[in-house]
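A.B. asks: Just to be clear, the model below is a prediction. Sequence and coordinates:
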Amino acid sequence: MATLHVLSHSPFGDSRFASCLRVLGADDAILLTGDAVHTLQPETAPANALSELLQPLYVLEEDLKARGIAAQHGVTALDYAGFVDLTLRYAKVNSWL
């Protein structure tokens, strides 16, 4: 069952990001929101881990702008309407609270 994994916490504060990566399935995707967009900071362990993923990677554009972070190549930035549309494309949505 394809799952959209929604992360909203910084990967530098706890193990949610690493736990998410361990359970990713081949048809899954990740959406970074809130402080999870810090995962995209260049030359960090989380950014390096994301660069090796084959799964689609999305980020909430408003959160990127609020934190002054640029989307990397291969990352799709979404507005809120795109976020809603994305949740409808997956059989399951898992929010890593």
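C.D. replies: Cool, got the structure.

A.B. asks: CA only for contacts and neighbour counts going forward, please
C.D. replies: Will do.

A.B. asks: residue boundaries of the strands in this structure?
C.D. replies: Secondary structure of the chain (DSSP state E): strands at 3-7, 29-32, 57-60, 75-78, 92-96.

A.B. asks: Could you name the helices and strands sitting against the fourth one?
C.D. replies: Packed against strand 75-78 by the contact rule (3 or more C-alpha pairs under 8 Å, 6 or more residues apart in numbering; DSSP states H and E) you find strand 57-60.

A.B. asks: just to revisit the earlier point, could you take the strands of the chain and lay them out as CSV, with extra columns for mean neighbour count and distance to residue 47?
C.D. replies: Below are the strands of the chain laid out as CSV (neighbours: other C-alpha atoms under 10 Å; distance: least, C-alpha to C-alpha, whole Å):
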stretch, mean neighbour count, distance to residue 47
strand 3-7, 23, 14
strand 29-32, 23, 12
strand 57-60, 22, 12
strand 75-78, 18, 11
strand 92-96, 14, 18
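
A.B. asks: here comes the other one, which I'd like you to weigh against the first:
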Amino acid sequence: MSTLHVLSHSPFADTRLTSCLRVLGAADAVLLSGDAVYALRRGSAPMHALEAKKASLTLFVLEEDLLARDLPLPDWAQSVDYPSFVELSIRYDKVNTWL
């Protein structure tokens, strides 16, 4: 069963991203939204954690939040808009929002 893991909190405020990356299954994906996109700051520990998993990680980033924070999108991640976010929610068997 596949799960879309949705993160929206800053990775510098707590350990949600670290916990999420630890429990990812092979068919799972991660969607960064809101302040979670700060994980993509170059040279940061969260970015290093994502890069370490990039070979097996399916990473989506909400484009609006990425642009609002003026962060670059890694070439191994995919930006999505809100309609695409809805499509992802349907494509995966479950959606786990890390509140």
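C.D. replies: That came in fine, so what should we check first? The structure displayed is predicted, hence computed values, not measured ones.

A.B. asks: returning to that earlier point: with distance to residue 85 of structure 1 as extra columns, can I get the strands of structure 1 in a markdown table?
C.D. replies: Output for these, formatted as a markdown table (distance: least, C-alpha to C-alpha, whole Å):
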| stretch | distance to residue 85 of structure 1 |
| --- | --- |
| strand 3-7 | 12 |
| strand 29-32 | 12 |
| strand 57-60 | 12 |
| strand 75-78 | 10 |
| strand 92-96 | 12 |
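
A.B. asks: so which of the ones you listed gets nearest residue 43 of structure 1?
C.D. replies: strand 75-78 (15.7 Å; C-alpha to C-alpha).

A.B. asks: compared with structure 2, how much does that closest one deviate?
C.D. replies: Once fitted to structure 2, strand 75-78 of structure 1 is off its aligned match by 0.4 Å on average (mean C-alpha distance after the TM-score superposition for structure 1).

A.B. asks: so that strand aligns onto which residues of structure 2?
C.D. replies: Strand 75-78 of structure 1 corresponds to residues 77-80 in structure 2, going by TM-score structural alignment.

A.B. asks: Show me the helices in structure 2, by range?
C.D. replies: Ranges of helices in structure 2, per DSSP state H, are 16-23, 45-53, 63-68, 82-91.

A.B. asks: Next, format those helices as JSON lines and append distance to residue 33 of structure 2 and mean neighbour count.
C.D. replies: Formatted as JSON lines, the helices of structure 2 follow (distance: least, C-alpha to C-alpha, whole Å; neighbours: other C-alpha atoms under 10 Å):
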{"stretch": "helix 16-23", "distance to residue 33 of structure 2": "12", "mean neighbour count": "14"}
{"stretch": "helix 45-53", "distance to residue 33 of structure 2": "14", "mean neighbour count": "15"}
{"stretch": "helix 63-68", "distance to residue 33 of structure 2": "6", "mean neighbour count": "16"}
{"stretch": "helix 82-91", "distance to residue 33 of structure 2": "10", "mean neighbour count": "13"}
